[in-house]
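>>> Test case, fold it:
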Amino acid sequence: MSEPIKIDVWSDIACPWCFIGKRRFEGGSGLFAGAGEGRAVEVEYHSFELSPDTPVDFDGSEVDFLAGHKGIPAEQVGEMLERVTGIASSLGLNYDYDNLKHTNTVKAHELLHFAKANGKQLELAERLFSAYFEQGRHVGRIEDLADLAAEVGLDRAEALAALESSQYLEDVRADQRTAAEFGINGVPFFVIDGKYGVSGAQEAQTFAQVLEQVWTERQAVTA
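I've put the predicted structure just below:
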C-alpha cells in the first residue's frame, strides 16, 4: 500500500469558506479514494488568523463586524452572507449568522494543536466549525473551548490547562510564519503532497483531479 497523500490545510475557524472548503475537499478525496485500491489522504490543519485584532467578546453581529472591519456597506454584507449561507446549505451546512458569536480565534487554534498532539485534530476542527457557524457557540473563551474539546473525547482538564498556559501558542505562530513564507494570504489554502498549492474552496472535482495527478506521478516514479 502506498503512503497516504499528505494534505496540509491552512484555515481559520471563523472563515465561512474554510468550512465549505472542508466539505468540498472531503467530497473530492472521497471521489479519489473510490477510484482505486490503496488510495488515501492524511489531513493536517494549520493556523491562520483572518482578523487577529478581533476582541474575544465582540459586541455586535457579523454584519456589524464586517461593515466596521472591512468598511463594506451593511446591505452589501447582508447579501454576501446570504450568498455564502446558500452555498453552505447546498453542502448540508446550516449557517446561522443571526446567532453567530464573532470572536478572536487564537485560542481555538491553540486547541487544534492540542487536539493534534492527542490524535483528535480532525474531529475537533469539524466540531469547532459546526459550533461557530451552525450552533451559535462561543469559540473564543477557554472554558467554552474546553467544553468543545471534551465533546470530541479530549480530556477537558488537560485542554483547559493547555489553553490557560498558552502551551501551543508558539505552534500557532510557527504555522503563521510558514504561511507567510509560502505567500499564503487567504484561506482555505491546501498544500498537497508538499508541492501543489490549491487556493480557495474549490469544487470537489477539482480536488479529486489534483489528488489523481499526484497519485499518477507517484506511480510513475515507483514503476
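>>> Only C-alpha atoms from now on, for both contacts and neighbour counts.
Will do.
>>> Report the contact partners of the residue nearest the centre of the chain.
In the chain, the centroid-proximal residue (Cα atoms, centre = their mean) is Ser11; its distance is 4.1 Å. Contact analysis of Ser11 by Cα atoms under 8 Å, 6 or more residues apart in numbering lists 18, 45-49, 187-189.
>>> Regarding Gly124, which helix or strand does it belong to?
Rather than Gly, residue 124 is Leu. helix 121-133 (DSSP states H and E).
>>> ok so, going back, of the contacts of Ser11, just say which sits nearest to Glu3.
Ranked by distance to Glu3 (Cα to Cα), the contacts of Ser11 are led by Tyr45 at 18.7 Å.
>>> What's the local residue count around that closest one?
By other Cα atoms under 10 Å, 20 other residues sit near Tyr45.
>>> Please list all residues in contact with it.
Going by Cα under 8 Å, 6+ apart, the list of residues near Tyr45 reads 8-11, 112, 121-122, 125.
>>> try Pro73
Counting by Cα under 8 Å, 6+ apart, Pro73 has contacts Ala67.
>>> again, but for Thr206
Contacts of Thr206 (Cα under 8 Å, 6+ apart): Gly28.
>>> swap in Ser199?
186-190.
>>> In helices, which of the residues you listed appear?
Within the contacts of Ser199, no residue falls in helices by DSSP state H.
>>> among the residues you listed, who's most crowded?
Neighbour-wise, these (other Cα under 10 Å) top out at Phe190, 26 neighbours.
>>> Isn't it up against Trp10?
Yes: look at Phe190 against Trp10 with Cα atoms under 8 Å: they come within range, at 6.5 Å.
>>> compare with the first, here's sequence two:
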Amino acid sequence: MTRILRIDAWFDFICPWCLIGKRQLARALEMLADAAPEAQAQVHWHGVQLLPHMPAQGVPFAAFYRDRLGSAEAVRGRQAQVMQAAGLAGVRIDFARIALMPNTADAHRLFQLACREGSAAQAEMLLERLYAAHFVLGESLCDGAGLLAHAEAAGLPARAMLPAIQGGMRPFRNEPGFGPAPSGVPHLVFDQWLQVGGAQPAEALLAAMQMALQRGCAA
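The predicted model follows:
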C-alpha cells in the first residue's frame, strides 16, 4: 500500500545552505525510494524572505556581508565553509559573480504563483533556475524582466506570472494556513510534526523520513 509522506520545506533564494539542503533532500529521497519503495514523498516548498526590509533594488553583496560579519576576513572564512559544504553536496556556487544582495520578495511571489498555477515539474525547474541565477550566474533577483524570463524558460506563461512582479517589492508573506514561518532556513517538517533545521546530511534526513513513516504506520 502506498504511504504518502508530506514534506514541507522552508527556504530563501539568497541562503546557500538552503540550496545545499535541497540537494541533500534530493539525495535522501533517492535513498528512501530504495529503502521504502511503498513511500511516496510530496515536497511542498514555502518561501521565507529573510531580509524583508532590504531596499527594492538590493545592496552591494560584498559590502553587505562585510558589514554583517565584521570584516573581509570573516566573510572569506564563512564563504570557505559554505564552499566546502557545497562541494560535498555537489552544489555549484560562485561567490565572485554575485554583485548584489537582492530583495527576494518578487522572486518568492513568482515561485508561489508558479506552485499554484503550474505543474510540480515547472515549479521545480523555476526553483532551480532562480537558485542558479543568484549563486552561479550572479543575476539580480530584483529584476522583474529577468524573473519572468526564468518563468517562461520553465514553461510558465509570462502573462499569467506578471502579477507576481507587480508587488512593488513589498515584503513577502507566505500563504496562510501554515502558522508563522521558521526564524531560520532551511527548515523541514515531515508529516507536519517532525522538524529538522539546517542543511543536514542526506543520511540524517533519511532517518527523519523513516521515523515519520513509522509513526504514521503506528497511528
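>>> Would you give the TM-score for this superposition?
The TM-score (TM-score structural alignment, normalised by the length of structure 2) is 0.89; 214 aligned residues with a Cα RMSD of 2.2 Å.
>>> ranges for the strands of structure 1?
Counting by DSSP state E, the segments of structure 1 that form strands are 5-11, 41-47, 189-192, 196-199.
>>> Just give me which of the contacts of Tyr45 of structure 1 are shared by structure 2.
Among those, the contacts conserved in structure 2 (both residues aligned by TM-score structural alignment, their matches' Cα atoms under 8 Å) are 8-11.
>>> Distance of the equivalent of Arg97 of structure 2 over in structure 1 relative to Thr85 of structure 1?
Taking TM-score structural alignment, Arg97 of structure 2 has Asn99 as its aligned residue in structure 1. Using Cα to Cα, to the nearest Å, we find Asn99 of structure 1 at a distance of 13 Å from Thr85 of structure 1.
>>> hmm, back to that, closest to Asp53 of structure 1 out of the contacts of Ser199 of structure 1?
Gly186 (16.3 Å).
>>> How about the contacts made by the corresponding residue of structure 2 for the closest one?
Aligned by TM-score structural alignment, Gly186 of structure 1 pairs with Gly184 of structure 2. By Cα under 8 Å, 6+ apart, Gly184 of structure 2 lies in contact with 197-198.
>>> and the nearest residue to Arg97 of structure 2 once chain neighbours are set aside, how far is that from Gly146 of structure 2?
Nearest residue to Arg97 of structure 2 in three dimensions, chain neighbours excluded: Gly138, at 4.8 Å (Cα to Cα, 6 or more residues apart in numbering). Noted for Gly138 of structure 2: a distance of 12 Å to Gly146 of structure 2, by Cα to Cα.
>>> Comparing the two, which residue is more hemmed in?
Taking other Cα under 10 Å, Gly138 of structure 2 and Gly146 do not tie; Gly138 has more neighbours (19 against 15).
>>> Please report the distance of the aligned residue in structure 1 for the more buried one from Tyr97 of structure 1.
The alignment partner of Gly138 of structure 2 in structure 1, by TM-score structural alignment, is Gly136. Distance of Gly136 of structure 1 to Tyr97 of structure 1, given as Cα to Cα: 8 Å.
>>> got the angle for the longest helix along structure 2 vs strand 3-11?
Identified as the longest helix of structure 2 according to DSSP H is helix 16-35. Inter-element angle recorded for helix 16-35 of structure 2 and strand 3-11: 170 degrees (by axes from the mean of the first three to the mean of the last three Cα atoms, to 10 degrees).
>>> quick one on the thing from earlier: Ala117 of structure 1: which of the contacts of Ser11 of structure 1 is nearest?
Using Cα to Cα, these come closest to Ala117 of structure 1 at Tyr45, 12.0 Å.
>>> who's in contact with Tyr131 of structure 2?
With Cα under 8 Å, 6+ apart, Tyr131 of structure 2 has these contacts: 13-14, 19.
>>> Looking at structure 2, name the residue matched to Ala115 of structure 1.
In structure 2, Ala115 of structure 1 lands on Ala114 (TM-score structural alignment).
>>> Next, count neighbours for the closest residue to its match other than its chain neighbours.
Once flanking residues are discounted, Ala114 of structure 2 sits nearest to Ala123: 5.6 Å by Cα to Cα, 6+ apart. Ala123 of structure 2 has 24 neighbours, counted by other Cα under 10 Å.
>>> One more: the one 5 residues further on?
Neighbour count of Glu128 of structure 2, defined by other Cα under 10 Å: 16.
>>> And the match of Arg97 of structure 2, how far from Tyr132 of structure 1?
9 Å.
>>> and those two? which has more neighbours close in?
Tyr132 (25 against 15).
>>> tell me the contacts of the match of Ala115 of structure 1?
Ala114 of structure 2 touches 122-123, 126, 151, 156, 161, counting by Cα under 8 Å, 6+ apart.
>>> can you put those residues in CSV and add distance to Pro171 of structure 2?
CSV is the format used below for the contacts of Ala114 of structure 2 (distance: Cα to Cα, whole Å):
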residue, distance to Pro171 of structure 2
Gln122, 24
Ala123, 21
Leu126, 21
Ala151, 21
Leu156, 24
Met161, 18
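>>> Now rank those by neighbours and give me the top one.
Ala151 (26 neighbours).
>>> which residue lines up with that residue in structure 1?
Under TM-score structural alignment, Ala151 of structure 2 pairs with Ala149 in structure 1.
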